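Visitor: 3D, please:
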Amino acid sequence: MFRLFRDSLGACLAPQGSVVCIGAFDGVHRGHRALLGRVRERADALDVQAIAVSFEPIPREFFARSTPLPRLDSARGKIEQIRECGIDDLLLMRFNAALAAMPAEEFVEQILINRLEAREVWVGSDFRFGHERRGDIDLLREMGEAHGFRAEVFAEFALAGSRVRSSEIRELLAAGEFAIAARLLGHPFRIGGHVVHGRQLGRKLGYPTANIRLGRRTSPINGIFAVRVHGVAAQALPAVASLGVRPTVDGVEPLLEAHLFNFDGDLYGRRINVEFVAKLRDEEKFSTLEAMVEQIDRDAAEARKVLAASQPDSPPDAGTHPVRIRSSGVLA
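Guide: Sure thing, here's the model as predicted:
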């Protein structure tokens, strides 16, 4: 049974011991999955719990507030994917000023020893932790000898000779290289969320959309895209989507809007996942709504062609019976 914990303090989560890995795990890409798989393997060998330690917000988000970090996935998505990797417990620590100021030695004693009873600790080659990032693999090994746990560096996971990194995947997505990014992620890039009410303008223009707010999350992409929408029907549905601030209609808040082709149903409150297949163009401001609709017509036609020529992903992660749609917005 998978368990999620948020607090660093409290009773020991693994009285019989654990094998632990630590990381930001943004996107839970193929390198992350290889590490999580090793932890599961070692935990089975030692007959102890497999535990992942991560942070929300991601430390880079916390320290770079003026330049928000584009996220590959939401906190919810990260939790779901770590659970899928067979991990028993996830300690998703609240990264705040207090945790940032915690000395590395205290982190080891309080988290790895007292909270997790670690037998083995696995980290990436560039892992740093504690106040001013003073903790590293050498400190882990030194303290491990004193407290009875092993510290190991997981061999870098590479494809075609290149290490799989979240930063590289963000760059690929920003460049519209969705197929290559999907190979590194191990799955297509998606943005999920609950469908919310829009301004109803899209319906009036003939393009009703299912809208997802990004909240505090910063997306690595923006523009107009050919997409597939999961969580509506048994199979993913083809669509054209806009992700941005909608300059033509004076939008401010970033919004993901997806117009599902040949579909009429009510999606308000439904959780959906939008899979990005190809970028069609950048977001732009039009002089009139008529000019914008003409461009949306062209975008929709292009999206249909792109999706017809590409192979859909494996079975969608959520499927329910089709229903009526009344969500609306506007592609801009």
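
Visitor: Please count neighbours and contacts with C-alpha atoms only from this point.
Guide: Noted.

Visitor: Roughly how far does the closest residue to Leu69 other than its chain neighbours sit from Pro188?
Guide: The shortest distance from Leu69 to any residue other than its chain neighbours is 5.4 Å, reached at Glu61 (Cα to Cα, 6 or more residues apart in numbering). To Pro188, Glu61 is 23 Å away according to Cα to Cα, to the nearest Å.

Visitor: what comes up buried for stretch 295-303?
Guide: By neighbour count with 16 or more other Cα atoms under 10 Å, stretch 295-303 contains the buried residues Ile296, Asp299, Ala300, Glu302, Ala303.

Visitor: Please apply the same query to stretch 260-272.
Guide: Quick answer for stretch 260-272 (16+ other Cα under 10 Å): Leu260, Asp266, Leu267, Tyr268, Arg271, Ile272.

Visitor: Sitting in helices, which of those do you find?
Guide: Assigned to helices by DSSP state H, none of those qualify.

Visitor: Which two of the residues you listed have the greatest separation?
Guide: With distances taken as Cα to Cα, the most widely separated pair in those is Leu260 and Arg271, at 14.8 Å.

Visitor: what's the closest non-adjacent residue to Phe129?
Guide: Gly135 (4.8 Å).

Visitor: and if you look at Ile272?
Guide: Gly231 is the one closest to Ile272 (Cα to Cα, 6+ apart), at 4.8 Å.

Visitor: Look up how far Glu171 lies from that neighbour.
Guide: 27 Å.

Visitor: To compare with the earlier structure, here is another sequence to fold:
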Amino acid sequence: MEFVKNLAEYQSERPCVVTLGKFDGVHRGHRKLLKEVRRIALENHWKAGVFTFTVSPQVQMGRREAKMLMTNEERENLLRDLGVDLLVECPFTEEIRSMEPDQFIREVLLKRLHASAVVAGTDFRFGKDRKGDADYLLEAGKSMGFHVSVMQKEMDGEREISSTYIREELEKGHMEKVQELMGGPYFITGPIIHGRHLGHSLGFPTINQRPAPEKMLPPRGVYFSRTYVGGKVYQGISSLGVKPTVNSGNEEGNETYLFDCSLDLYGQEAKVEFLSFRRPEEKFDSLDALKNQMSLDIESADQFFSSSRFSTSS
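Guide: As a prediction, the model looks like this:
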């Protein structure tokens, strides 16, 4: 996949079909757009492209908290896995922000990306003061010679699937609903770091991660989880929070106990999926009480993973 950060110095060598947006979470609505992009690209032997921003315009303008469902790196990796050939990650500069819709089409879509087709949702907005919309794009396509596909929103019952909807469910710890809306489990990625090695002393050796500061996290607590590391997949339980029984600070981290794993994994990159919320974070009176609760959590996890839906091979 081509990954472009400096749009001013880029010009596509062959035609492209492109979709545009924030793509935070790469949820089912985004995947509907991407499926159409891939279909058109394969039929015409064009590149399948995505145009997005390094930082959401809503965040940059102070209209929303700077917490994302995915880090830019996570978004990049997932788009690559979904078959995107070209990813343009553009800073939301004053130059971009002040472009009239017609100028954006000519300078960005046609000149830089060589767009022969554009795929957009019904609520798509672009250009200065968001004056460009799907209808504007359709008319521009007719006059400038590129194809436009406008896709209806993906629905969950009577509600549109959106990043906002997913954030609401994530804040409640409804991980199964989040997975349904996203099209895959909610996850964090990052290197395995050294902790206090308390898990080893309790008989439950764990891996530790520090989530990216811009990453939106579900409520603090214990989750049934699935971890990808070193080319293998492990079932387990994750404790997300500040470890109040043994810590006095408020630095948030993720600690995961991997079932059937005794390997030294420090320094490796791990992806941890939060499959289901088990219980809230709790401060115990003693380490023995914490150890007893961990044993109960593991028993519950064994029952949870007995479902074929969450088997290691799924």
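
Visitor: Report the TM-score for the pair.
Guide: Once superposed, the chains reach a TM-score of 0.86 (TM-score structural alignment, normalised by the length of structure 2), with 312 aligned residues with a Cα RMSD of 2.7 Å.

Visitor: if we can go back for a sec, between Gly231 and Glu171 of structure 1, which is the more surrounded one?
Guide: Gly231 (22 against 15; other Cα atoms under 10 Å).

Visitor: ok, the counterpart of that one in structure 2 - contacts?
Guide: Aligned counterpart of Gly231 of structure 1 in structure 2: Val229 (TM-score structural alignment). When contacts are counted by Cα atoms under 8 Å, 6 or more residues apart in numbering, Val229 of structure 2 touches Gln268, Glu269, Ala270, Lys271.

Visitor: and the third one, what does it touch?
Guide: Contacts of Ala270 of structure 2 were listed using Cα under 8 Å, 6+ apart, and they are Thr189, Gly190, Pro191, Ile192, Thr227, Tyr228, Val229, Gly230.

Visitor: Quick one, which of these are buried?
Guide: Buried among those (16+ other Cα under 10 Å): Thr189, Gly190, Pro191, Ile192, Thr227, Val229.

Visitor: what are the ranges of the helices in the stretch 101-250 of structure 2?
Guide: Here the stretch 101-250 of structure 2 has its helices, by DSSP state H, counting those that start in this stretch, at 101-104, 134-144, 163-171, 175-182, 198-202.

Visitor: quick one: the fourth one aligns where in structure 1?
Guide: This points to helix 175-182 of structure 2. Counting by TM-score structural alignment, helix 175-182 of structure 2 corresponds to residues 178-185.

Visitor: Now do the buried residues in that stretch.
Guide: Using 16+ other Cα under 10 Å as the test for burial, stretch 178-185 of structure 1 gives Phe178, Ala179, Ala181, Ala182, Arg183, Leu184, Leu185.

Visitor: Show me what the longest helix along structure 2 is packed against.
Guide: The single longest helix within structure 2, with elements called by DSSP H, is helix 287-305. The helices and strands touching helix 287-305 of structure 2, judged by 3 or more Cα pairs under 8 Å, 6 or more residues apart in numbering; DSSP states H and E, are strand 232-241.

Visitor: Now do the strand it packs on: everything it contacts.
Guide: Contacts for strand 232-241 of structure 2 (Cα under 8 Å, 6+ apart): 219-228, 251-261, 274, 281, 297-298, 301, 305, 312.

Visitor: quick one: which of those residues sit in strands?
Guide: Among the contacts of strand 232-241 of structure 2, the members falling in strands are 221-228, 253-258, 274 (criterion: DSSP state E).

Visitor: Out of these, give me the two with the largest separation.
Guide: Gly221 and Tyr228, at 20.5 Å, using Cα to Cα across those.

Visitor: looking at it, Glu154 of structure 2 is touching Lys32, isn't it?
Guide: Yes: in this structure, Glu154 of structure 2 is within contact of Lys32 by Cα atoms under 8 Å, at 7.3 Å.

Visitor: more neighbours, those two?
Guide: Glu154 (20 against 16).

Visitor: Spit out the contact partners of the more buried one.
Guide: Counted by Cα under 8 Å, 6+ apart, Glu154 of structure 2 has contacts Arg28, Gly29, Lys32, Glu160, Ile161.

Visitor: Show the buried residues in those.
Guide: Buried members of these, scored by 16+ other Cα under 10 Å, are Arg28, Gly29, Lys32, Ile161.

Visitor: aligned partner of Arg133 of structure 1 in structure 2?
Guide: In structure 2, Arg133 of structure 1 lands on Arg130 (TM-score structural alignment).

Visitor: Ok, Phe95 of structure 1 next?
Guide: Under the alignment by TM-score structural alignment, Phe95 of structure 1 pairs with Phe92 in structure 2.

Visitor: Just list the residues touching that match, thanks.
Guide: Phe53, Thr54, Val55, Ser56, Pro57, Gln60 are the contacts of Phe92 of structure 2 under Cα under 8 Å, 6+ apart.

Visitor: ok, now with 10 Å
Guide: Phe92 of structure 2 sits next to Thr52, Phe53, Thr54, Val55, Ser56, Pro57, Gln60, Met61 when contact means Cα atoms under 10 Å, 6 or more residues apart in numbering.

Visitor: and whichever helix or strand the first one is part of, which stretch of structure 1?
Guide: Here Thr52 of structure 2 sits within strand 47-53, counting by DSSP states H and E. Per TM-score structural alignment, the counterpart of strand 47-53 of structure 2 in structure 1 is residues 49-55.

Visitor: Just give me the mean distance for that stretch relative to structure 2.
Guide: On superposition with structure 2, the mean distance recorded for stretch 49-55 of structure 1 (mean Cα distance after the TM-score superposition for structure 1) is 1.5 Å.

Visitor: Give me the distance from that stretch to the chain's centre.
Guide: Its chain's C-alpha centre and that of stretch 49-55 of structure 1 lie 17 Å apart, by Cα atoms, centre = their mean, to the nearest Å.

Visitor: do stretch 269-288 of structure 1 as well
Guide: On Cα atoms, centre = their mean, the centre of stretch 269-288 of structure 1 falls 18 Å from the chain's centre.

Visitor: That's all I had, so thanks and see you.
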